[in-house]
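Participant: sequence and computational prediction follow.
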Amino acid sequence: MVTVPVAKPISQMHLAPGSVVSISGLSWEEFECLLEELGTRRAARIAYSNGTLEIMVPLPEHERPTELISDLVKQLLSATGQDYEPFGSTTFKREGIAGVEPDACFYIQHAPQMRGRRRLQPGDPPPDLAIEYVHYVTDITSVMTLAAYEAIAVPELWVYANGNLTFYILHDGHYVESEYSPTFPELPVKQMILEAVAQVWTVGTPAALQAFQMALRAWLQKSDRSEV
C-alpha cells in the first residue's frame, strides 16, 4: 500500500466555529503566503510566533463580548479625555518573527501619528492597547498568543477568557500580570467591564452600556471630589 500525500490550500478547508488549527515548522515566507491566501475577508484569526502558526475560528458568542468590550474601552477613553484611534483586528507583524491579529486594538499615545492611516506602514508603532478574547483555554494557545504580542511589543494587552479579564503589561520584553490598567489607573476597570459583560446576556447591550455609563460617571465624580 502506498500512501500519497494530499495538499489542499488552507483557504479551501472548512474550519468549524470554535476550532483551532496549529501548523509548525512554517517559515516567515510561508506565513506571508498563507496570509495572502486567506485574505482579509474571513472570520478566522491568526497568531504566528517563531515558526508556529495558529488559525482560530471564533464561536458565534465570541463576537458579542468582543464588540461590547471595545465599545466600553471607547467610553472609558472618551470619559477620561484621552485621544484614540481604533484599529480593529488589523494584522500586526514583526518581520521574520511574529504576526498577530487582536480582536480589537487602540492607538492612544500614538493616536495623532496613526490618524488617517488606511494601512500600516514600515516603522509604525504597535497599538498601545490590544484586546484578545479567548473562547477556550489551553497552555499552547496562551503561550503562543503572549509570545506573538511580546515580539510585536504591544505595551498593554487585555485577555478576556472564561468570564475573567486579565491585564498584561510589557516589562523588559515580557508580560507581567497587573491588577490594574495603566491606561485607566484611577478606575476599577476590571470590575466594571466584567459586570457589563455579564449584564449583556440578561438585560441586553443597550441596557448594559447605559449601566456602565452611569457607573463610570459615578466613579469619575467620586474621584473629582476626592481631589478637592
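Facilitator: That came through, no problem.
Participant: okay, CA-based contacts and neighbour counts for the rest of this
Facilitator: Will do.
Participant: wait, Cys193 touches Ser70, no?
Facilitator: Not Cys; residue 193 is Ile. No. Taking contacts as CA atoms under 8 Å, Ile193 lies outside contact range of Ser70: 10.2 Å.
Participant: tell me how far the lengthiest strand in the chain lies from the chain's centre.
Facilitator: Scanning the chain for the strand with the most residues, using DSSP state E, yields strand 164-171. Remark: strand 164-171 is offset 12 Å from the chain centroid, using CA atoms, centre = their mean, to the nearest Å.
Participant: try stretch 163-181
Facilitator: That offset, for stretch 163-181, works out to 13 Å (CA atoms, centre = their mean).
Participant: list the buried residues of it.
Facilitator: Buried residues in stretch 163-181, counted by 16 or more other CA atoms under 10 Å: 165-170, 175, 180-181.
Participant: follow-up on the earlier one: other SSEs contacting the longest strand of the chain?
Facilitator: strand 156-161, strand 174-178, helix 189-203 (3 or more CA pairs under 8 Å, 6 or more residues apart in numbering; DSSP states H and E).
Participant: how far does the strand or helix carrying Leu35 sit from its chain's centre?
Facilitator: Element membership of Leu35 [criterion: DSSP states H and E] is helix 28-38. Computed by CA atoms, centre = their mean, the chain-centroid distance of helix 28-38 equals 21 Å.
Participant: over to stretch 143-156?
Facilitator: For stretch 143-156, the separation from the chain centroid amounts to 10 Å (computed by CA atoms, centre = their mean).
Participant: buried set for it?
Facilitator: 144-156.
Participant: then stretch 45-64?
Facilitator: Neighbour count says stretch 45-64 has 45-58, 62 buried, by 16+ other CA under 10 Å.
Participant: same deal with stretch 180-192?
Facilitator: Buried residues in stretch 180-192, counted by 16+ other CA under 10 Å: 180-181, 183, 187, 189-190, 192.
Participant: quick one: the longest helix seen in the chain to helix 189-203, angle?
Facilitator: Using DSSP state H, we find that the single longest helix of the chain is helix 205-227. Interaxial angle, helix 205-227 versus helix 189-203 (axes from the mean of the first three to the mean of the last three CA atoms, to 10 degrees): 150 degrees.
Participant: show me what helix 205-227 is packed up against.
Facilitator: So helix 205-227, by 3+ CA pairs under 8 Å, 6+ apart, packs with helix 60-79, helix 189-203.
Participant: next up, a structure to set beside the first:
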Amino acid sequence: MVTLQLTQIDIPPGQRVLLHNISWSEFEAILLELGEHRTARLAYSQGTLEIQMPSPEHEVDKELIGDMVKILLEELEMDCECFGSTTFKRETKKVGVEPDQCFYIQNHQLMRGKRRVDLAVDPPPDLAIEIDVTSKTQLEAYETLQVPELWRYEDNQLQINVLQGGKYITSPISPTFPSLPIIELITEFVNRSITEGRSPTLRALRSQIKQLI
C-alpha cells in the first residue's frame, strides 16, 4: 500500500479529488493538517472525502450571491449571522460540509457572538449556498445535518431545495424570502454582473428590491 502526504497532492483550480474509505478520525486529521487558512474546500459523507479547489468562476459567483443575500436581508430588515464557509460536522452522523456561504437567520439570536459551532448543541445554518461549477453538492450530507434551506447555483440557474420530511424537495419559492421571486432575481442579476460588473449590479438589485417591497 502506498501512503501519500496531502502536500504531495496538487489540485488545479476548478478540479477535485475524491478519497474513499476515509475514517472519521482520518477526516479530522486532514482538517487539522490543512488548517483553517486554506483555499481547498472539503465535504465528507459516509467515508468519502471530496477535496475541491475552487475556480475563479466559482469564487466570483459565491461572493456575488452571498452579497445579494445580505442586501435582501438588509432591505427586509431581517437580522442574521453570517458564518461563511464554516466547517459543519457531526461525528455521530459521519458527515461534514463547508458551504460556499451560509446564514443563521431564524436562529440568529442563538448564534450571536459565537466563534465556534458544535452541531451537537447548535442548530445548523438556516440557509446554505453552494455554487456547483465543477462538482455536485452532496445533498445527502446537508439532509443529514438538517439544513432547512439550500440554494444551488449551476449552469446560470438557481435551484432552491427545502427540507421536507428529512429530504430535499425543489421549491419555486424561498421560505426565507417568500414574498420575492428569488430564483428570477438571483439568476437575472448574476447574469447582469457579467456585462455590468459587480458593484453596479448590486446597486441595481438593491433598487429593484426596494421597488418590490
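Facilitator: Sure, I can see it. What you see is a predicted model; the values in this text were computed from it and never measured.
Participant: with distance to Leu35 of the first structure added, can I get the helices and strands packed on strand 164-171 of the first structure in TSV?
Facilitator: Formatted as TSV, these follow (distance: least, CA to CA, whole Å):
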stretch	distance to Leu35 of the first structure
strand 156-161	23
strand 174-178	26
helix 189-203	32
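Participant: so which of these comes closest to Gly81 of the first structure?
Facilitator: Distance to Gly81 of the first structure, taken as CA to CA, is lowest for helix 189-203 among these, at 15.7 Å.
Participant: center of the second structure, which residue is that?
Facilitator: Pro99 (2.7 Å; CA atoms, centre = their mean).
Participant: what's the counterpart of that one in the first structure?
Facilitator: Following TM-score structural alignment, the counterpart assigned to Pro99 of the second structure within the first structure is Pro102.
Participant: how close does that match sit to Asp128 of the first structure?
Facilitator: Separation of Pro102 of the first structure from Asp128 of the first structure (CA to CA, to the nearest Å): 12 Å.
Participant: what does Ala161 of the first structure give?
Facilitator: When distance is defined by CA to CA, Ala161 of the first structure is 21 Å away from Asp128 of the first structure.
Participant: OK, contacts around the residue mapped onto Val176 of the first structure from the second structure?
Facilitator: Correspondence of Val176 of the first structure to the second structure, assessed by TM-score structural alignment: Ile169. For Ile169 of the second structure, the contact set (CA atoms under 8 Å, 6 or more residues apart in numbering) comprises 161-163.
Participant: do Leu64 of the second structure as well
Facilitator: Leu64 of the second structure is in contact with 190, 198, counting by CA under 8 Å, 6+ apart.
Participant: what's it aligned with over in the first structure?
Facilitator: Match for Leu64 of the second structure (TM-score structural alignment): Leu68.
Participant: for Val17 of the second structure, same thing?
Facilitator: In the first structure, the residue paired with Val17 of the second structure according to TM-score structural alignment is Val21.
Participant: my guess is its match contacts Tyr48, does it?
Facilitator: No. Applying CA under 8 Å, one finds Val21 of the first structure not in contact with Tyr48, separated by 11.8 Å.
Participant: ok so, going back, so for the residue nearest to the centre of the second structure, what's the nearest residue that isn't a sequence neighbour?
Facilitator: Closest residue to Pro99 of the second structure apart from its sequence neighbours, by CA to CA, 6 or more residues apart in numbering: Ser85 at 5.0 Å.
Participant: tell me the spacing between the nearest residue to Ser70 of the first structure once chain neighbours are set aside and Thr66 of the first structure.
Facilitator: Nearest residue to Ser70 of the first structure in three dimensions, chain neighbours excluded: Ala104, at 6.5 Å (CA to CA, 6+ apart). Between Ala104 of the first structure and Thr66 of the first structure the computed distance is 7 Å (CA to CA).
Participant: for Gly96 of the second structure, which three-state class applies?
Facilitator: Three-state call for Gly96 of the second structure (DSSP: H, G, I helix; E, B strand; the rest coil): strand.
Participant: count of neighbours near it?
Facilitator: Neighbour count of Gly96 of the second structure, defined by other CA atoms under 10 Å: 25.
Participant: hmm, it is touching Thr86, no?
Facilitator: No. Counting by CA under 8 Å, Thr86 is not a contact partner of Gly96 of the second structure; they are 10.2 Å apart.
Participant: ok so, going back, average distance between the longest strand of the first structure and the second structure?
Facilitator: Comparing strand 164-171 of the first structure with its match in the second structure after superposition yields a mean distance of 0.6 Å (mean CA distance after the TM-score superposition for the first structure).
Participant: that strand to helix 189-203, inter-axis angle?
Facilitator: Going by the same axes, to 10 degrees, strand 164-171 of the first structure is angled at 150 degrees with respect to helix 189-203.
Participant: quick one: strand 164-171 of the first structure to strand 174-178, angle?
Facilitator: On the basis of the same axes, to 10 degrees, strand 164-171 of the first structure is oriented at 130 degrees to strand 174-178.
Participant: now do strand 164-171 of the first structure against strand 156-161, angle only.
Facilitator: Between the axes of strand 164-171 of the first structure and strand 156-161, defined by the same axes, to 10 degrees, the angle is 150 degrees.
Participant: which residues sit in contact with the corresponding residue of the first structure for Leu185 of the second structure?
Facilitator: Matched by TM-score structural alignment, Leu185 of the second structure corresponds to Met192 in the first structure. Met192 of the first structure makes contacts with 212, 215-216, as judged by CA under 8 Å, 6+ apart.
Participant: and what of Val97 of the second structure?
Facilitator: Applying CA under 8 Å, 6+ apart, the residues near Val97 of the second structure are 42-44, 87-89, 141-142.
Participant: wait, doesn't Leu72 of the first structure sit right on Ala208?
Facilitator: No. Applying CA under 8 Å, one finds Leu72 of the first structure not in contact with Ala208, separated by 10.0 Å.
Participant: please report how far the residue lying closest to Ala120 of the second structure once chain neighbours are set aside lies from Glu36 of the second structure.
Facilitator: Spatially, and ignoring its direct neighbours in sequence, Ala120 of the second structure is nearest to Arg90 (7.1 Å; CA to CA, 6+ apart). Separation of Arg90 of the second structure from Glu36 of the second structure (CA to CA): 18 Å.
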